[in-house]
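Engineer: Sequence and predicted structure, then a few things I'm wondering about:
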Amino acid sequence: MAGMAEAAGPRALFLGGLAAVYTAAFGSLYLQIPGLYGAEGLLPAVRLLRELPGQGLWERLRGFPTLLWLCPHLGLDTEQGMELLCVLGVLGSLGALLCPSLRHCLLFALLRMFYLSLYQVGQVFLYFQWDSLLLEAGFLAVLVAPLKVLPGGTPGWQPQHGVPLWGVRWLLFRLLFQSGVVKLSSRCPTWWGLTALTHHFESQCLPTPGAWLAHQLPLWLLKLAVVATLVIEVAVPLLFLAPLRRLRLWAFYCQVLLQTLIILTGNYNFFNALTIVLCFSLLDQQHLQLWMGRARRPHGPRWPPRPGWLLARLLEVATLGALLLGTARCFGLRVHGGVLEANVAFTHHEFSSWLDTVTLPLLGVAWLSPHHEFSSWLDTVTLPLLGVAFLSLSWEILVALYR
């Protein structure tokens, strides 16, 4: 039962979703390699892999870490080496997607190594936000995924603690909060005038048929959509750090809704799909059981309610109420002529002052949020760390004695 619960838990969703993103990333890049990085491509990758006299393989790997340095030793040119890495990446990530037992930390380490090797020579075509985000999420996946020392044996590192998965949540917070803050910090008149979406759908690089439909919406509704975007990206991420699970779940659905709408109205590669995968870190086992229809039902009503339960519900209602009232006040929401109008009711200076005020407390909350998981994780790793320290000290003593 414990294995089944873990197989359907937030970690399994995150690792499976990341495997799907890796599959799309490697597969789409494979088709573009000849035109972008081949000998006749726009930016031939071989130009970045020129060997300097006197440099060995280790020096080249340390100075410019990419597995493509091994191509001459395998009888491959740079283009063929890139294609090989993409094929291996697709096979490994597809295997992890279809077979949960393959979601091993060593496999995710290999996938990240493959993508980092391609990223190093990708130049401007791989310097987008989603590429660096995939590398960071891939590093966290190595920590989240289990490690089995021997095939069929018990896991040497079982992801039973929340510290690595909380790191995924922190990455999600930084991504979305900074995305919202930069829109207002840039002083862009379209964001401050709430007119960004009146131009966005027709000026983005790869619009979808849904973008044409969205562009036909009335101005007042597009301005409200800008308000919703700013609130979901600036205010709602604060709930990621909330100790109340219902607030985190509410934040999860807000983010998934926003990312889904972006996918329907624009093509940003795997960026929005990867963001949704990061959102899985906001879920818990209890809610996933509800998704699968296996949630435990209480035996009967509990009355009077426990003080802790009542306090939690009051805090949830108060938090969501404050968020709605704050949105109405900050964006001057009012009904006029039968429509809901909005205008920014704060200045850039007021926003900057608010940002300076909340930054330090947010860091404090972020530090305190995983304290329970960190304590539990520390109890688990203390003894192995002491063993490693003892072996290291013993080695140093032996070296000193026989030097």
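Structural biologist: In hand now; what should we look at? The shown structure was predicted, so the numbers you read here are calculated from the model rather than taken from an experiment. Residues are numbered from 1 along each chain as shown.

Engineer: rest of the way, CA atoms for contacts and neighbours
Structural biologist: Will do.

Engineer: Could you name the helices and strands sitting against the helix or strand where residue 252 lies?
Structural biologist: In this assignment (DSSP states H and E), residue 252 forms part of helix 245-265. Under the contact criterion of 3 or more Cα pairs under 8 Å, 6 or more residues apart in numbering; DSSP states H and E, helix 245-265 touches helix 209-215, helix 271-279.

Engineer: here comes the other one, which I'd like you to weigh against the first:
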Amino acid sequence: MEWFVADDGWLGRAVLQHALAALYLVAFVAAARQGPALIGSRGLTPAPTFLRRATFAQAPNLFHRWWSDRLFLAVAWTGAALALLTLVGVPARLPLAASMAVWAVLWALYLSIVNVGQLWWSFGWETLLCEVGFLAIFLGNAAVAPPLLVLLLVRWLLFRLEFGAGLIKLRGDRCWRDLTCLHHHHETQPMPGPLSWFFHHLPGPLHKVEVAANHVTQLIVPFGLFLPQPVAGVSAGIMLVTQLWLVASGNFAWLNWLAIVLAASVLPDAVWARLLPGPVQDWLVPTQAGATPYPWVVAVVLLTVLVAVLSWRPVVNLLSPRQAMNASFEPLRLVNTYGAFGSVTKVRHEIVLEGLDTDGVWREYGFRGKPGFPGRWPRQYAPYHLRLDWLMWFAALSHRYAYPWLPRLQRRLLEADPPTLRLLAHDPFDGRRPEAVRAVLHRYRYTTWAELRTTRECWHRRPVGPFGPVVTPDSAEPDWW
């Protein structure tokens, strides 16, 4: 059974499993905290409405026959609990069948949330988590040797993630080809981080070096993943460093962290042996492998055949001049295509929501992650995903991204709806109902070094105009976008 075993993948597999459990934990907690206000029975896009028109075959999920907000929370918190147990290593010490069952339940629970999450769970990293989670079912426990085929499938996923992102840039905005996209991207990205202002003010030639290095990392380096060690490990290490750079420069939920986890699994055990203290290694790999169960071998081989067959459409998509970003070709999201920022916006617009107080003054609501008050410095939230903040960025690009949820958001603010207010960082009315709620479009830009020293504000903004009509208690249900 030598062909089946990856002798150099013990620590890499363990790092992948524990890190994936940590990201599952973040994802389930985020779903529990945000889901009721976004897709609950009184959410901005209620899941019950979606379930009435979507068949089980179109969106397999645990809520198909019965939805309740309590059931959703039970699913999310059950997933969080299982992820926590996995993080501390409990499934790795269970019998192989039980360990696989835990990973299968984690995958099924999160797939259910994604498949009813509609636009709030439509981001590429949601699908990526589902795909990695499915492969994790077949990675085995601590009592069996790492399966080479599954680790190669992990590399194939990392290849598609990086290469797809590189191709979409090369085929997309011209600024990627002339190496000028980062003159704008750090300022106009959906959710800047605490260091994004400084990245934006790097010299122009360095921005071009960043883009060129990104092209090399995404279009050339991924092919090294399928070469023998140490080339595969060096290739993965380059990707890992590049992803850490992206983590420092913005907030992209767990996209970069999942890419880091995938790349980390490719590093040979000799690298991990130098990086990790002995007790940590003993905790990650508590036992030596016993016999390799033949039913598990059969399952891994069948998985490999399945992924090979399902890879056909993602490969065709990669080769197509009309390449789609972040697309799933089947409802279980087993093998997908990825890519991001085929185009880069050059001007930043933000929607500012304001409520009218009894004294006639419009007061601004504050969001957790997206730019708002000019003096509020961006926070680091990734890998946590602030779904409302991200959708607010898309809404500012076009009204079509904002209907019907933004008018409903204004109405929920008008009602001082507690679950909705918990999505925000600042309620200027302290739970009271405003007289009216309006959305105003603003033009944002980073301040200069001189402006920062003078005003201590990282943003400069000016109003552009109203973004839809004012919503009052007498307003009809919005149907005007």
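Structural biologist: Cool, got the structure. Owing to the predicted nature of the structure, the values given are computational and were not obtained by experimental measurement.

Engineer: And the TM-score between these chains?
Structural biologist: Put the two chains on top of each other and the TM-score (TM-score structural alignment, normalised by the length of the first structure) is 0.63; 277 aligned residues with a Cα RMSD of 2.9 Å.

Engineer: the longest helix in the first structure is where?
Structural biologist: In the first structure, with assignment by DSSP state H, the single longest helix is helix 371-402.

Engineer: ranking the helices and strands packed on helix 245-265 of the first structure by burial, who's on top?
Structural biologist: helix 271-279 (a mean of 22; mean count of other Cα atoms under 10 Å).

Engineer: what's the angle from that helix to helix 245-265?
Structural biologist: 170 degrees (axes from the mean of the first three to the mean of the last three Cα atoms, to 10 degrees).

Engineer: what does the helix or strand that helix 271-279 of the first structure is followed by correspond to over in the second structure?
Structural biologist: Downstream of helix 271-279 of the first structure, the next assigned helix or strand under DSSP H and E is helix 285-291. With TM-score structural alignment applied, helix 285-291 of the first structure matches the range 269-275 in the second structure.

Engineer: So which bits of the matching stretch are buried?
Structural biologist: Neighbour-count burial for stretch 269-275 of the second structure flags 269, 272 (criterion: 16 or more other Cα atoms under 10 Å).

Engineer: Average offset of that stretch relative to the first structure?
Structural biologist: Stretch 269-275 of the second structure, aligned to the first structure and superposed, deviates on average by 2.1 Å (mean Cα distance after the TM-score superposition for the first structure).

Engineer: Same question for stretch 206-219 of the second structure.
Structural biologist: Its aligned residues in the first structure lie a mean 0.6 Å from stretch 206-219 of the second structure after superposition (mean Cα distance after the TM-score superposition for the first structure).

Engineer: whereabouts in the first structure does that stretch align?
Structural biologist: The aligned range for stretch 206-219 of the second structure is 221-234, by TM-score structural alignment.

Engineer: For the most centrally placed residue in the first structure, give its distance to residue 220 of the first structure.
Structural biologist: By Cα atoms, centre = their mean, the mean C-alpha position of the first structure lies nearest to residue 278, the distance being 3.8 Å. Counting by Cα to Cα, to the nearest Å, the gap from residue 278 of the first structure to residue 220 of the first structure is 32 Å.

Engineer: Next: residue 254 of the first structure.
Structural biologist: 21 Å.

Engineer: What are the boundaries of the strands in the stretch 1-150 of the first structure?
Structural biologist: For the stretch 1-150 of the first structure, the strands defined by DSSP state E, counting those that start in this stretch cover 147-148.

Engineer: So for residue 254 and residue 220 of the first structure, which sits in the more crowded spot?
Structural biologist: Between residue 254 of the first structure and residue 220, counting by other Cα atoms under 10 Å, residue 254 is the more crowded of the two (18 against 15).

Engineer: Need the nearest residue in space to that one, chain neighbours excluded.
Structural biologist: residue 232 (6.7 Å; Cα to Cα, 6 or more residues apart in numbering).

Engineer: No more questions from me, cheers.
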